[in-house]
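Visitor: sequence unknown, structure follows:
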C-alpha cells in the first residue's frame, strides 16, 4: 500500500512539474536576436519556463501567422503587422504593445578602411561594390535603410550595389562574411558584443528615416496565452526594459511597468 501511495505521489509530482515548466513559442524580428536571447534567458531563470525563439523577418512571420502558425507571441519590427492581425481577430484583445523604437547604423568589418565619419556619403566610395540591407519588401529595417538613402539623396546612385538579406541579421552576416563591403543594419545588432568585436558602426540620424515603431501582440492561435502574458509583462517591466535599452532600443514614453 505504501509503495502504491509513493508511486502515485511521484506521478503527481511529475505532472505538477510538467504543468509548471511550460514552453512559450515566440516569433521575433531579427533585430531582437541578441537582446531577446538575454531577455529570454533571464525570464527562464526567473520562471523555470522554456522560451522557444524563432527569429526572422516581420513580414514573413505576419504571413505565417495569417496561415495558422501556432506562435504564442509575435514581436514585430513594424507595429503595422500586429495591428493588421488585430484587425482580423487573430490577436488577444487589448494585448497590442508598442515595445520599442529601433535605430539603424552603417556597419563595416573591423578590417575595413572605409571612413564612417563621412556618414551616408561613404556609400558613394568607388571601392564599395556591395551594400547589404534587409529586403525592404518585407523587412522594416530594409525599408528604413532605403528611406535613409533617399533622404541623403544617394539612393539612385547606389541602388545597383544593394544586396538583400532575407532579414536584418542576414544583412549583417553578408558584411561580416565579406560578401558585402558595408551594410545598413540595426543598432541592436551592432551593439552586441560579438558584433562590436567584429566591426564598427556609425549611427544614422533618427530624422533621416521614419521611426521604426515596433510592436508585440499575444496571438489567439497560441496554446499558452497565460504564459505569453507573463513573458510580455516581463519585457514591459524595469528589468526587461533595461536589457532592451542596453541594445540601443528607445522605449516609448510611459511604457515601463514597475
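Guide: Looks like it arrived, so ask away. As the structure is a prediction and not an experimental result, all values here were calculated from the model. Numbers count the residues shown, from 1 in each chain.
Visitor: contacts and neighbour counts: CA atoms only from here.
Guide: Fine.
Visitor: mind listing the helices for the stretch 101-250 of the chain?
Guide: All helices of the stretch 101-250 of the chain, identified by DSSP state H, counting those that start in this stretch, fall at 140-151, 155-158, 168-176, 187-190, 193-198, 225-236, 238-246.
Visitor: which one is the spatially most central residue of the chain nearest to, not counting chain neighbours?
Guide: Taking Cα atoms, centre = their mean as the criterion, residue 32 is the residue nearest the geometric centre of the chain, at 2.8 Å. Distances taken as Cα to Cα, 6 or more residues apart in numbering put residue 188 closest to residue 32, at 7.1 Å, once the chain neighbours are dropped.
Visitor: same thing with residue 44?
Guide: Nearest one to residue 44, counting by Cα to Cα, 6+ apart, is residue 50 at 5.8 Å.
Visitor: put this next to the previous one:
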C-alpha cells in the first residue's frame, strides 16, 4: 500500500488545507497525512530530521532555507494573505484611529511569536513600518506587544475555547491576525475585524516546497495547490490566489 503524502503545514492553513486535501484525495486517490504548526518550528523539526514530503509555510523564507541546504526543492508561492486586527468590539478601533489606539499604553496588543511563527514576524514588520513613519511609536508598540501564541512555549488553546479567547479572557484587547483567521469572527458581535492602514502592511506570501527526491504524490499535491481548483479552494477559505 502506498504511503500517504506527509505534509507539514503552517497552522494558519488549518481551515484551508483540510479542504484542499479532501479535494485532492477525491481526484487522485492519493492519501495525505497532514500536520499543522507554526512554520518556523516546523522548519526546525525538518532540519532536525523529521520526515516530510511537502512543506507549506506562511512565508517564503523557511522553504527557501530548506532548498538552500538541499533538503527541499525550490520554493514556489502558492497563496497570499494579509494582516488585520481582531479587537474587542467595544474598543472602538477603526482603520482611521489605528495609530491612536495602538499608541495608547493601556491597550494590550497581542501577537504571535516572531522567529517561531511568521505571523509574529509580520506583526513586528507592521511596527517597524510604523516606526519608520512615526519615530518612537512603532518601537513602543513592539515593546508592549504580548507574544501570546505560535511559540515553542505557548500554551495550547484550552478545550472549548474559540479562536478569540485571548481577547474574551482579557489577555489582549486586540490581536494582530491573518485575515484568513479573523474573518471567521466577523459576524460575532463581541469582536471587530479592522483593516490595518495600507502603508503599514507587509507582503505576505505563502511558499510550498517538495522534499528532495520525494515521490510523485508530493509533486501532484503541489501542482494541485497551484491549479485553478486548488486556488479556488484557497480563495474560499480567506486567502488571495496567485492566479
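Guide: Thanks, I have it. On a predicted model such as this, the values are computed, not experimentally measured, just so you know.
Visitor: quick one on the thing from earlier: can you pull the contacts of the residue nearest to residue 32 of structure 1?
Guide: Counting by Cα atoms under 8 Å, 6 or more residues apart in numbering, residue 188 of structure 1 touches 31, 32, 34, 35, 102, 103, 247, 248, 249.
Visitor: one more pass at 7 Å, please.
Guide: When contacts are counted by Cα atoms under 7 Å, 6 or more residues apart in numbering, residue 188 of structure 1 is found next to 31, 247, 248, 249.
Visitor: how about those in JSON lines, adding neighbour count?
Guide: As requested, these are exported to JSON lines (neighbours: other Cα atoms under 10 Å):
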{"residue": "31", "neighbour count": "29"}
{"residue": "247", "neighbour count": "22"}
{"residue": "248", "neighbour count": "21"}
{"residue": "249", "neighbour count": "23"}
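Visitor: mapping onto structure 2, list which of those remain contacts.
Guide: Retained in structure 2 by both residues aligned by TM-score structural alignment, their matches' Cα atoms under 7 Å are the following of those: 247, 248, 249.
Visitor: between the residues you listed, which is closest to residue 71 of structure 1?
Guide: Comparing those against residue 71 of structure 1 with Cα to Cα picks out residue 249 as the nearest, at 23.7 Å.
Visitor: so what's the residue count around the nearest residue to the closest one once chain neighbours are set aside?
Guide: Excluding its sequence neighbours, the residue lying closest to residue 249 of structure 1 (Cα to Cα, 6+ apart) is residue 102, at 5.4 Å. The local packing of residue 102 of structure 1 (other Cα atoms under 10 Å) involves 25 other residues.
Visitor: again with the one 10 residues further on
Guide: Applying other Cα under 10 Å, we find 14 other residues in the vicinity of residue 112 of structure 1.
Visitor: for residue 106 of structure 1, same thing?
Guide: Using other Cα under 10 Å, the number of residues around residue 106 of structure 1 comes to 25.
Visitor: residue 230 of structure 1 -> structure 2?
Guide: When structure 2 is aligned by TM-score structural alignment, the residue opposite residue 230 of structure 1 is residue 220.
Visitor: quick one on the thing from earlier: which among the kept ones among the contacts of residue 188 of structure 1 gets closest to residue 219 of structure 1?
Guide: residue 249 (23.6 Å).
Visitor: what do we get in structure 2 for that closest one?
Guide: Match for residue 249 of structure 1 (TM-score structural alignment): residue 239.
Visitor: so which residues of structure 2 form strands?
Guide: 5-10, 32-37, 54-57, 76-81, 83-88, 109-112, 146-149, 174-178, 191-195, 204-210 (DSSP state E).
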